[in-house]
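Peer 1: model the structure of this input:
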Amino acid sequence: MKTSPHTALLLALAATAGHAQDLTYPVVDTMQDTCFDLVGEDIDCPIEGEALFGQDAQYSGLPASYSDNGDGTVLDNNTGLVWQQTPQDDRLQYLDGIAYCGTLELGGRSDWRVPSIKELYSLADNRGELLTPEEGEPTPYIDTSVFDFEYPKGQMAFAGQYWSSTLYVKGPVQNGRNQAAFGFNFADGHIKAYGTGLDFYTGAAATGGLTGENGQTPGNYVRCVSGEENLYGVNAFVDNGDGTVTDNASGLMWQQSDDNIRREWAEALAYCEALELADHDDWTLPNSKELQSIVDYDRTGFPAIDEAYLAITDDSETLDFWTSTTFGDWKNYANVITFGRALSKAGDQTEYTDWHGAGAQRSSIKTIIGQEMTDDTTCSINACDYNRSDNLVRCVR
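Peer 2: From the prediction side, this is the model:
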């Protein structure tokens, strides 16, 4: 079996005095530790050469490592960020969340702030799953051995959204003029853009209901962070001149361009495992955190990627790229990162709109062979995501 590129990275890090801190953007592992088949059943992990080899659980990356500081804060030993251990228990509008963290004093610190979406996503633990009561106890997408988390009381269990400070700069979301900021849902394992309560074009307070022309959301929770701003999550790309790009911030090497072929999940895994590029044959399909690490959230146009270094060949509206990470709630789905418009529709909408925002993490059905996509599998209580089984692929090593 070929050496895991993730293991190679860990060995390289261990050989240095600073370990992960030598990288300004150490990509923390998703921690997914189980392999799954196309219909969502747990399986023994395949061996090299077998179908479905190369999924997330088969490559161990930089493991999550936290220290409870005993003062209401938690240190992430990989990123150097310090986190609020117990979040506020009320939903806040975006600006109220910014103000809350800005005035927080905790653990002898007063430099708290709302995290960026890349900082927030670093906490995601993909061993989570949102189960119904008859199925068992749900597991949140965060390490509850060090972080406090409660499912919302008196609301749907999946309503565990947390704000990031990262505004969606490419346009309004949903079906009106809504300004949005990204957030991560620690209850159901998704990134999406949530309405801030402000008008995208004017910055004035929006009016109307959740699905109105200027809809507001009920607000999100906040978990504040302390640490140097504008450091973690910033890429340092280098064009290697051989069809690959290295991010010196994360230590990951990327296939510079996709090959303009859409594949179902099994074929995506096999494609990366078989890829030979720039004298390397240890390419893999990236996990969710690896792929999200190259999203350009500051770019005002589409796609949400730094086109000075990385190319996307497809010019369609939907630019979902596969990850090797199975989606915890529906295990016949795998996570995708959306570099184009993250389409959904709700209510009386007949056309899909950019509901979740480019840079969202959603999920797609692994295959339509022997399965049927229905409203039960593509819709939540709020909206119906655009879903296809064939997505684009960019490999990593």
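
Peer 1: C-alpha only now, for contacts and for neighbours.
Peer 2: Fine.

Peer 1: neighbours of G108, how many?
Peer 2: 8 (other C-alpha atoms under 10 Å).

Peer 1: now do the most far-flung residue of the chain relative to its centre against N69, distance only.
Peer 2: Relative to the centre of the chain, and counting by C-alpha atoms, centre = their mean, the farthest-placed residue is G108 at 30.8 Å. Distance, G108 to N69, by C-alpha to C-alpha, to the nearest Å: 11 Å.

Peer 1: for the comparison step, fold the sequence that follows:
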Amino acid sequence: MIKSKASKLTLIALSVVTALCNINTAVASIGGKQVSPSYAIVDTNQSQCFGTTDQEKCPSATEAMFGQDAQYQGNQPSYIKHDNGTVSDQVTGLMWSQTTDINGDGKINAQDKLTFEEAVNYIKNLTLAGYSDWRLPTIKELYSLTLFDGQDPSGIKLNTGKSQLIPFIDHEIFGVNTGDTKSGERLIDSQFVTSTKYVSTTMHGDDTVFGVNFIDGRIKGYGTSMPDGSVKTFYVLAVRDNPDYGKNDFVKADNGTIVDQATSLVWQQNDSATTMNFTDALGYCESLSVSGNNNWRLPNVKELQSIVDYTRSPDTSASAAIDPLFNSTSITNEGGKKDYANYWSSTTHVNLKDGENATYVSFGRATGFMNGQWLDVHGAGSQRSDPKVGDASQYPQGKGPQGDSIRINNMVRCVSGGGVTFNASPEYQARTAMTIENMSTESTSDMPMNKSPLTMMDTNGDGKISFSEARGPLKEDFKRLDKNKDGFLTKDEIPSKPKHD
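Peer 2: Now for the predicted structure:
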């Protein structure tokens, strides 16, 4: 059971009568002086509570797992879709291009994707709705569009043909699509590029740019070039207005807190100093008291990502990816290196089956087990997810195509303020699902478990895979995997977990 604070219990009791009550004020205070925010963080739009696996009634303050994302509501998403191909975000003040149909053929598919350099040049020369001051969004700007009432299809084999899926973006406002399975992409190959480059490198020294995947609901660093010499391509959205969005303005208070004057969020200066599972993380923040402030909560994932400093990393600044005003506890990672932790958020990462996982943000290397070693596969500042509870030793080589490390016990940094309100019984209103067309017989993240890549791709039955036969991860890694350089992949050259960005 969670030990709750008396003041919060009083507010919760009042919420039974009022249905909604304020726990935090819209402005922060430093030395008695109120600070007005310069930009607002859009709420995650998550309005359902979950247990360790399934959707459940939201718990009360005396029950375990109290304090989930759905129970704290912030600035609700609000857009205006104009007739000139643009969208105005009423919360952030950002204006967006409306569609990713770059070539204007009325379809959104692989033909609309651009390399990082092509995206930079495309937007540099873009004139839309009479405006020519468009820019490639930063990772914080693009992530503002992410909605966590989406459903991640990763690792789930879908039937071919048409089906329904709720993406992690408002698809009724923005023209987006899944990966182009007709051209050999996976369903989840819906990566959107940003202007934010990783200050270090991923994998084996790959130059990397951050992107958001609006189909699987993650931030990852993507290598800009592929091992076979090809170049990674992305969907693209352009943005303009409010150039200060995402720029923090931290002030260290005298009471063990850090105030972000840009957002009015008040942060715990010290982290939890020890790792814990998701259930315990919720309880830790709900029972925290710092210098008389006991209105703490576990931050939702968009609040947490807002304090990442993408100019820092363990390799380049020997620190966590956060302003040095914060105290960050170092860890030893899976590869034996000094590193910094993943930090829990209160946001469940829902997939098509359950709500077993919760999201975290990597303030250190986003490690994965690839080709027999632990690497930084996605970069400090990535957002991924872990099982809420369980035994991390059950995942000795991580999970998924990049062998993402599964820790389950992550660090915690609590938050208060930001104009967030508590809602004891949030009302769930499902967004309209997007009709998708899946032409692939493969799992959305890897090959089917009962068939080997050789069986799936050897179309002429000669016992090996040519470059023209290879698809997905094997095609991207073909040059490196072809150890004898004979132009074919044989059984002993095909890894159990091929690399895929």
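
Peer 1: tm score of chain vs chain?
Peer 2: The TM-score (TM-score structural alignment, normalised by the length of the first structure) is 0.86; 364 aligned residues with a C-alpha RMSD of 2.4 Å.

Peer 1: which residue in the second structure aligns with the residue farthest from the centre of the first structure?
Peer 2: Correspondence of G108 of the first structure to the second structure, assessed by TM-score structural alignment: G130.

Peer 1: now do C384 of the first structure
Peer 2: That one, C384 of the first structure, aligns with G403 by TM-score structural alignment.

Peer 1: who's in contact with the closest residue to M203 of the second structure other than its chain neighbours?
Peer 2: Distance criterion C-alpha to C-alpha, 6 or more residues apart in numbering; nearest residue to M203 of the second structure, sequence neighbours excluded, is V377 at 5.1 Å. Applying C-alpha atoms under 8 Å, 6 or more residues apart in numbering, we find V377 of the second structure in contact with 202-203, 221, 365-368, 402, 404.

Peer 1: and what of P5 of the first structure?
Peer 2: By C-alpha under 8 Å, 6+ apart, the neighbours of P5 of the first structure are 59, 282-283, 397.

Peer 1: over to Y340 of the second structure?
Peer 2: Applying C-alpha under 8 Å, 6+ apart, the residues near Y340 of the second structure are 314, 319-320, 328-333, 362-365.

Peer 1: at 6 Å what do you get?
Peer 2: Residues near Y340 of the second structure by C-alpha atoms under 6 Å, 6 or more residues apart in numbering: 320, 330-331, 364.

Peer 1: alignment lookup: L269 of the first structure to the second structure.
Peer 2: For L269 of the first structure, the residue aligned by TM-score structural alignment is L282.

Peer 1: count the residues that sit near its match.
Peer 2: Neighbour number of L282 of the second structure under other C-alpha under 10 Å is 27.

Peer 1: how close does it get to E356 of the second structure?
Peer 2: 15 Å.

Peer 1: can you pull out the helices in the second structure?
Peer 2: Using DSSP state H, the helices of the second structure run over residues 6-18, 116-124, 139-143, 278-286, 301-305, 314-317, 453-457, 472-476, 478-481.

Peer 1: redo these as a markdown table? Include distance to Q261 of the second structure.
Peer 2: A markdown table is the format used below for these (distance: least, C-alpha to C-alpha, whole Å):
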| stretch | distance to Q261 of the second structure |
| --- | --- |
| helix 6-18 | 25 |
| helix 116-124 | 31 |
| helix 139-143 | 17 |
| helix 278-286 | 21 |
| helix 301-305 | 14 |
| helix 314-317 | 24 |
| helix 453-457 | 52 |
| helix 472-476 | 44 |
| helix 478-481 | 48 |
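
Peer 1: which of those sits closest to V389 of the second structure?
Peer 2: Across those, V389 of the second structure has its closest neighbour in helix 278-286 (6.5 Å, C-alpha to C-alpha).

Peer 1: list the buried residues for the closest one?
Peer 2: 278-286 (16 or more other C-alpha atoms under 10 Å).

Peer 1: columns distance to S345 of the second structure on top of those, output as JSON lines?
Peer 2: Formatted as JSON lines, these follow (distance: C-alpha to C-alpha, whole Å):
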{"residue": "F278", "distance to S345 of the second structure": "8"}
{"residue": "T279", "distance to S345 of the second structure": "11"}
{"residue": "D280", "distance to S345 of the second structure": "12"}
{"residue": "A281", "distance to S345 of the second structure": "9"}
{"residue": "L282", "distance to S345 of the second structure": "9"}
{"residue": "G283", "distance to S345 of the second structure": "12"}
{"residue": "Y284", "distance to S345 of the second structure": "12"}
{"residue": "C285", "distance to S345 of the second structure": "11"}
{"residue": "E286", "distance to S345 of the second structure": "13"}
